[in-house]
Every structure is written in C-alpha cells, then in structure tokens.
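Peer 1: A structural model of the following input is requested.
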Amino acid sequence: MTLKDVGYGAQERAPFAQKPFESRGRLYPEASSPTRTPFQRDRDRIIHSSAFRRLKHKTQVFVYHEGDHFRTRLTHTIEVSQIARSLARALRLDEDLAECLALAHDLGHTPFGHEGEDVLHECMAAFEGFDHNAQSLRVVTSLEQRYAEFDGLNLAWETLEGLVKHNGPLVDAQGNPLGKFAGSKLPYAIRRYQESHDLELATWPSAEAQAAAIADDIAYDAHDLDDGLRAGLFAIEDMREVPYLADILAEVDARYPGLEESRRIHEIVRRSITRMVEDVITEALKRLKEVDPQSIDDVRRADRCLVDFSPEMAVAERQVKKFLFARVYRHEDVLAVRRQVARVVRDLFAGFMQRPQDMPKPWDKGLEGCSEAALARRVCDYIAGMTDRFAIDEHRRLFDDTPELG
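Peer 2: Below is the predicted model of the structure:
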C-alpha cells in the first residue's frame, strides 16, 4: 500500500497545482517511495545535504561574530519556508513542493552574503562569472556527492525547474536571455545542465515556485528591518520616512502605547509579514480568476506571474527595500566589514589559483593538465561552499594578515 493507493494528495488541491504523483521524474530514474511523495523526498534530501547544514554559518547581512540573534542563511531559509507553505496552503497548491523550493533557494550562496557573491563574480569575470542561483543548481545536480548511483541529489524535474526559474522565464521563445542576463549569456551552470535535462527556460515556473519566490522577498524585508533595528543601524522613528512602515508604526503605537522597544519591534515586523502575505493571497486569487488556469501547464504558459504583490504593495515593498539599502546595506558599519571580507575572498581565490594544491582533498585532485577555466571553476566551487568562519580560518592558514572582523 502506497500514499498514491490511499489517495494522498488528491483532495483539496487547485486544478493548476502541481499534482504530487504527476512529476516528470528525475534525471536518473529511481523507484518511487511508498511513504513519501516525490517532493517530500526532495525536501528530505535537501535538509540532509551538507550544503543545507552549512547555511547555519553563512551571513545574511551580519557576519557570524556580530551576535547570536541576527539571521543567518539558515534561519532566513526556515522563515521563507514557513511563508511559502502558508501561501501554498491558502492557494491550494502543493505545500511540499513550495517548501522544498524555499529550502533549496539559497544553497548556492557564498560566505559573507552578497559581498562574497559580488567578489566571486568579479574573480570569475574571465571564466563566465558567478551567480548564486545557478550555483544552487550546481550544488543539487553535481557538487553534493553522497549517493552511490549519481552526483547531486537527483531532485525531481519540477524542483529543479522551480529552483532555476522561480523569478520567471530566463529566455524568450527564441532562446534569448531575459532580465539581468539580457544581452549576455545565461550562467555557466544553467547552460551546462540544460544540455542534458531541459528545464523549459522560456516558460513561467509552477505557482509553487512563484509562492517560494515572493516568500523570499517578504522574509528578507521583514528580517532585515528586524536585524537592522536590533543592531542599532537606524531607529524605529526613522521608519516614518516610508509610508507603509509609518502606517504600521502608527497602528502599533495606537494599540500599545508605551510598549517596550523589543516588543514594539516585533509587532512592527510581524504586521509587515502579515500584510504582505495577505496582499499576495488576495492578488494571486484575483490573477488566477482572470487567467483561469486549468492545469499546471496553463500556469507555465501564462503571460505573467500569478503569485505576486498587488501594484500598490509592490510600490510599498520597493520603498522598504530602498530604505533598507540606505540604512542597512550601505551603513558604514556594514560597509566596513564588507570591505574586509571582500579581501578575504579575493585573497583565497588568487591563492588557490596559484597553488591549487593548497585546497584540501578531494578538491585538489584531478587538476593536472586542466585548463585555467576548469581550475577557476573548481576554486570557485570550493570558496562558494565555505561558511564565513571556515573562509576566515582558511585565510589564516594561508596568509599572515587576516583581518579581524570585530
């Protein structure tokens, strides 16, 4: 007796949701599980991966030494997962697929947050660059080497599709790159994988993937406000500059006059999450009614994203991001640390390119006679997988002038 035999997953899902037992399968065929759907199985593989565990010590905004209460990539990922499941439940989607995509979306991030990504992209400029989303695909299809029969995690087609396309189509109908890749090439990892396993890059992903993508934005905005406030990078009153935040602040102060600051912060953050989640649900239901998709392929062929902010909330969300950019990401205290960690990544890349034998086993193997591009990709993979702490330790092992991040 299997889950499919007892009708698991047949109830309560919308016609345009991904059906758990109608997956297109895996690159390497495997027998189905009698106790888990394909997406539950994918979720479990992601959680048990080495890359997932390393998220615990990878920076979100604040480097690991700066305090125990700031978000890391792991805590951010858990928050995205919770919001994605909430959206999927409200829209009658496959919650397991939405959760799976949320859990996997940051597996390719470098140490030291976006600064690490920017510097690694700069180091790889002559070798097709670096992109954290493409690196996530590389992690789950190649770099995780745990299973006897294949490299990677051998995830379902729908999981890989959503991981790569969660922000929308990557190419137009003629195969020309779109968005940030317009006028150039798609990232190396995506192009290479596409050669063996077509992820239909010109279509929208599933509604589950769209839910995971917008959940990332909601979580990011809320927790960066929270962490920025608790780090003292700006004051609560500064949020009155943003109408959306000013309205939430007025609501909290009217209901709880004289509330202590830590509780006041939490009330602001939780209300922001609630407002954005409810807005996405309302807007998604409106768009779904207009498009009336009767299958998941109708979602893929739609002319727009179906799970997104309303136009009004999209404006408000951009204002929040603009505020965070000025007050948090470009704050001098944050920039000072970013400059230090940038040097760590540059030094590591240059050092390993000159002396690849300094990489530990098995990273140093099989490089004899390889091209400079192949060596650069190996070095890039090694550094991208590092945690903040390990990157600092590796720098101390190889150099005499490792910066103190205090």
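Peer 1: When you work out contacts or count neighbours from here on, use the C-alpha atoms and nothing else.
Peer 2: Noted.
Peer 1: mind listing what's buried in the longest helix along the chain?
Peer 2: With DSSP state H setting the assignment, residue counts place helix 261-291 as the longest helix in the chain. Neighbour-count burial for helix 261-291 flags 264-265, 267-269, 271-273, 276-277, 279-285, 287-288 (criterion: 16 or more other CA atoms under 10 Å).
Peer 1: now stretch 245-255
Peer 2: Buried, per 16+ other CA under 10 Å, within stretch 245-255: 245, 246, 248, 249, 252.
Peer 1: so how far is it from its chain's centroid?
Peer 2: 30 Å (CA atoms, centre = their mean, to the nearest Å).
Peer 1: ok, so of the buried residues of stretch 245-255, who is nearest residue 386?
Peer 2: The closest of the buried residues of stretch 245-255 to residue 386 turns out to be residue 245 (CA to CA; 35.8 Å).
Peer 1: is it true that that closest one touches residue 237?
Peer 2: No: in this structure residue 245 lies outside contact range of residue 237 using CA atoms under 8 Å: 9.9 Å.
Peer 1: Can you pull the residues that touch both of those two?
Peer 2: Residues touching both residue 245 and residue 237 by CA atoms under 8 Å, 6 or more residues apart in numbering: none at all.
Peer 1: Just the ones in helices from the buried residues of stretch 245-255, please.
Peer 2: By the criterion of DSSP H, membership of the buried residues of stretch 245-255 in helices covers 245, 246, 248, 249, 252.
Peer 1: Between those residues, which sits nearest residue 90?
Peer 2: residue 248 (23.6 Å).
Peer 1: give the contact list for that closest one.
Peer 2: 268, 271, 272 are the contacts of residue 248 under CA under 8 Å, 6+ apart.
Peer 1: Not counting residues beside it along the chain, what's closest to the second one?
Peer 2: Leaving out its chain neighbours, the residue that sits closest to residue 271 by CA to CA, 6 or more residues apart in numbering is residue 248, at 7.0 Å.
Peer 1: repeat for residue 37
Peer 2: Nearest to residue 37 is residue 20, by CA to CA, 6+ apart, at 6.0 Å.
Peer 1: residues contacting that neighbour?
Peer 2: Residues near residue 20 by CA under 8 Å, 6+ apart: 9, 37, 38, 39, 94.
Peer 1: can you rerun that using 7 Å?
Peer 2: When contacts are counted by CA atoms under 7 Å, 6 or more residues apart in numbering, residue 20 touches 9, 37, 38, 39.
Peer 1: Can you say which of these are buried?
Peer 2: For the contacts of residue 20, buried by 16+ other CA under 10 Å: 37, 38, 39.
Peer 1: this one as well, want them side by side:
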Amino acid sequence: MSETAPYASRPDLSLGRLYGTGPSPTRSEFQRDRDRIIHSTAFRRLQHKTQVFLHHEGRHFRNRLTHTLEVSQIARSIARALRLNEDLAEALALSHDLGHTPFGHAGERALHRAMLPYGGFDHNVQALRVVTRLENRYAEHDGLNLTWETLEGILKHNGPLLHADGSPYGRYAEEGLPSGLDAIASPADLRLDTHASLEAQVAAVADDIAYNAHDIDDALRAGLVALEDFLDVPMAGPIVAEVLGLYPDIAVKRQTHEVQRRMITRAVENVISTSAANIAASGVASPEDVRLAGRTLVTFSPATAEAERGLKRFLFTRVYRHEAVMVPVRESEAVVERLFARYMDDPDMPGRWGQAGRAVDGPPRARIVADFIAGMTDPYALDEHQRLFDARPEFR
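Peer 2: Okay, here's the model as predicted:
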C-alpha cells in the first residue's frame, strides 16, 4: 500500500483502547480492530439478518452480511485511491450494521416505536453497545475493546450528532439525541459535535453505493420491476440504456449484472474525484483538521447526489413500498412489537437476558429487551415468536 496522506488516520497515533493491550508484531491497531469485528458473534449473525427483502429459502437476495462485504470492498477501493487508511475504512465498513435488528428496516422501525417511551432505538448507538458491552467472549473485559477511532467512526460515520453550539444535528434535530450514549465506555470523549475521520466518511458513502446497486439487482430478481422501468430514472437510466443498446440479446441476468457493476464503478469514480477536490479545497492537513472542517468531505458531486436522490425516490415508491414487500414488512414489524411487549410483561428470555430482565423494571428492562431483540437473527426471532405465541408467520 502506498504511503497515506497527512489527513489519513494513523494507527500509531491512535487515542488507544479502554483496556491496554500489548503491541502486535504483525498487525496495526486498526487491523486488530478489523479482525476483532470479523471474529465477533454479532458479525456472524449478519448472515441471517434481512437487508431489504425478507429472507426466503432458495432465493439469492442480499442479507446484512453480503451487503457488509460489498460495502467493505467499495470502502477499501475509495480509501486506497484517496490515500487513506484502508484498514480503518474496512473496519468501519464491516461494523456499520452490527446494531441492526432482525427483519431489516422494518424491524428497526418497530423496535424504535416500542422504545419511544424509553428513549428510542438508534442502530449506530446499538452498534456501539454491541462492541463495547454486549460481546462477552474475552476473558478480561466485555466488548471488543476497539480503538477510539473505530468507536468514533461507528457512531459518527453519517455525521456529527451535535452542532458546535450543542444543539442536535441533522435528523437528531427532530428526534433528539438517542438514549444510551451516556452508557458508552470509550477511552476518550467521542466528541459528538465534530465530523468523523475521512475513513468513516468513506464507509458511509460506500454503504450508499452498495445499497443502490444491489437493491436494483434484488428488485429485478424478485420480479418487482423490469430493467426497462429504469430508463427514465436518474442515475440508473443512462446506464440501463447503454447496456440494453450494447447487449440487447443477452440474458436479463447478464444485462442486470452489467448495469450493477457499471453503477458501482461510476459511483466510486465520482466519489473519488469529487472527494479529492473537496479535500484539496478544504486545506485539511491532519485528521484533526478533518474533524473540524465543518462539513463532510467524502461525497458525490452535486449532480450525482441529486441523481442518487431521484433513484432512491423511485426505489422507495416502486420497490420498498410494493405490496409484495409490504406484506412481510407489516408482519415482521408485528413480530418485533409482540416480542417486545411480551418480554416487558414477562422477561422470559434465555440465560443472562432473563436473569437481568427479571432483576429490573421500567426503562432498564426495556433496554435489556431491546438489546436482546436487536441481537436476534430473523430465524431466531421467528423461533421465539413460535415459542411464545404458538404461531410462526410465513411472510408469503
């Protein structure tokens, strides 16, 4: 790997870990973070958590794990081109979905509604809870004992939580800060009013790129739309027209793959050129300059960002709100809501979860129940629903 830029994060200058560890002769601190994430229980569970469409046996839709691996590949490519620390970018890409619930965004919405009387549910904060508290495999401490830079990136890869004056930033202006932040153990202040590293910003935009490409692929596989439906859609339309013009007679799955890979390539190239220009114009010369820059520097160009919003609007209307998707979405939301209500009334949860839940009531119990449900895979949530209610939704 070529020498990193002065504004890239440096593992030898890390603010460290909550619990001291000896130096590794073979790995940097960020490489160790990446490896700890990959070997965690929460990471393995991603293979059985829905991405957008509900899991059906025998279909090849993405799950959280395949999505995460795609994000990781894209993040490394962008980080390498911008001379950032690839290992930190990869660690953040691999960890960005660790706080997600079963059943994709539907499960998260349902758990957030159930948790509103207790401070709500935020998947970024939940990911921090996973890596600092809930993983319990190490002999000497709970959590994965990650570096400050990785913890910061998990929490703030989508931007700060506060403005410099202390008021909530972005979507938190309407919802308020998520609960649970005061329970996050970190080796240093996570600085809620600054941007995260460029590596964290790379992980965030890589997530968007992967989503756009694979949601088109999954929608076509599911038969919800046809390639021709994208011809007038921003971002995708010109690429679809190009592929259909070049390869009118090949199988649809080959045409789809051509569209998908060209979308990823052009989006990545756009981010690299735009971000390089943003970084140069900003004058940042260190990771601290990046945190104080006052804006996100790793971005699409304005025209591509507008086109991407148009693509998202199309996908929302024609795919995410398609009745074939909404039927299992509504049922999966109901599963999460029923489980939450049942565990709040009677914390009949296995092992340490039940013991902890029975020892408390009110908000403390709600947080334990949320931790338990958020960690479930889709099949396990259905198993629990079957056990408690003698019913198993089929999502058909």
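Peer 1: roughly how far apart are the equivalent of the residue nearest to residue 271 of structure 1 over in structure 2 and residue 279 of structure 2?
Peer 2: Taking TM-score structural alignment, the alignment pairs residue 248 of structure 1 with residue 239 from structure 2. From residue 239 of structure 2 across to residue 279 of structure 2, the span is 28 Å (CA to CA, to the nearest Å).
Peer 1: Could you do residue 215 of structure 2 as well?
Peer 2: Residue 215 of structure 2 is 30 Å from residue 279 of structure 2, by CA to CA.
Peer 1: Ok, residue 46 of structure 2 next?
Peer 2: From residue 46 of structure 2 over to residue 279 of structure 2 the distance is 34 Å, taken as CA to CA.
Peer 1: repeat for residue 183 of structure 2
Peer 2: Residue 183 of structure 2 is 34 Å from residue 279 of structure 2, by CA to CA.
Peer 1: Give me the buried positions along stretch 42-53 of structure 2.
Peer 2: Within stretch 42-53 of structure 2, judged by 16+ other CA under 10 Å, the buried ones are 42, 43, 44, 45, 46, 47, 48, 49, 50, 51, 52, 53.
Peer 1: residue boundaries of the helices in the stretch 151-300 of structure 2?
Peer 2: Assigned by DSSP state H, counting those that start in this stretch, the stretch 151-300 of structure 2 shows helices spanning 172-175, 198-221, 237-246, 252-282, 287-291.
Peer 1: Figure out how far the shortest one is from the centre of its chain.
Peer 2: Centroid displacement of helix 172-175 of structure 2 relative to its chain, using CA atoms, centre = their mean, is 19 Å.
Peer 1: can you list contacts of it?
Peer 2: Contact with helix 172-175 of structure 2 is made by residue 161, as judged by CA under 7 Å, 6+ apart.
Peer 1: what's the average distance of it to structure 1?
Peer 2: With mean CA distance after the TM-score superposition for structure 1, helix 172-175 of structure 2 departs from structure 1 by a mean of 3.0 Å once superposed.
Peer 1: What are the buried residues along stretch 314-332 of structure 2?
Peer 2: Going by neighbour count (16+ other CA under 10 Å), the buried part of stretch 314-332 of structure 2 is 314, 315, 319, 320, 324, 325, 326, 328, 329, 331, 332.
Peer 1: how about JSON lines for those residues, with secondary structure and distance to residue 350 of structure 2 added?
Peer 2: Converted to JSON lines, these look like this (DSSP: H, G, I helix; E, B strand; the rest coil; distance: CA to CA, whole Å):
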{"residue": "314", "secondary structure": "helix", "distance to residue 350 of structure 2": "42"}
{"residue": "315", "secondary structure": "helix", "distance to residue 350 of structure 2": "39"}
{"residue": "319", "secondary structure": "helix", "distance to residue 350 of structure 2": "37"}
{"residue": "320", "secondary structure": "helix", "distance to residue 350 of structure 2": "34"}
{"residue": "324", "secondary structure": "helix", "distance to residue 350 of structure 2": "34"}
{"residue": "325", "secondary structure": "helix", "distance to residue 350 of structure 2": "32"}
{"residue": "326", "secondary structure": "helix", "distance to residue 350 of structure 2": "31"}
{"residue": "328", "secondary structure": "helix", "distance to residue 350 of structure 2": "27"}
{"residue": "329", "secondary structure": "helix", "distance to residue 350 of structure 2": "26"}
{"residue": "331", "secondary structure": "helix", "distance to residue 350 of structure 2": "24"}
{"residue": "332", "secondary structure": "helix", "distance to residue 350 of structure 2": "21"}
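Peer 1: give me the number of residues near the residue opposite residue 389 of structure 2 in structure 1 once aligned?
Peer 2: Superposed on structure 1 with TM-score structural alignment, residue 389 of structure 2 falls opposite residue 399. Burial of residue 399 of structure 1 is recorded as 13 neighbouring residues (other CA atoms under 10 Å).
Peer 1: ditto for residue 149 of structure 1
Peer 2: Using other CA under 10 Å, residue 149 of structure 1 has 10 other residues around it.
Peer 1: Aligned to it, what sits in structure 2?
Peer 2: Using TM-score structural alignment, the equivalent of residue 149 of structure 1 in structure 2 is residue 140.
Peer 1: how about that match, secondary structure?
Peer 2: coil (DSSP: H, G, I helix; E, B strand; the rest coil).
Peer 1: Same check on the one 4 residues further on?
Peer 2: Put simply, residue 144 of structure 2 is coil when judged by three-state DSSP.
Peer 1: any idea how far residue 78 of structure 2 is from residue 265 of structure 2?
Peer 2: Going from residue 78 of structure 2 to residue 265 of structure 2 by CA to CA gives 11 Å.
Peer 1: Over to residue 242 of structure 2?
Peer 2: For residue 242 of structure 2, the distance to residue 265 of structure 2 - CA to CA - is 14 Å.
Peer 1: now do residue 56 of structure 2
Peer 2: Taking CA to CA, one finds residue 56 of structure 2 at 29 Å from residue 265 of structure 2.
Peer 1: Would you enumerate the residues in contact with the aligned residue in structure 1 for residue 369 of structure 2?
Peer 2: By TM-score structural alignment, residue 369 of structure 2 lines up with residue 379 in structure 1. Residues counted as contacts of residue 379 of structure 1 (CA under 7 Å, 6+ apart) are 349, 352, 353.
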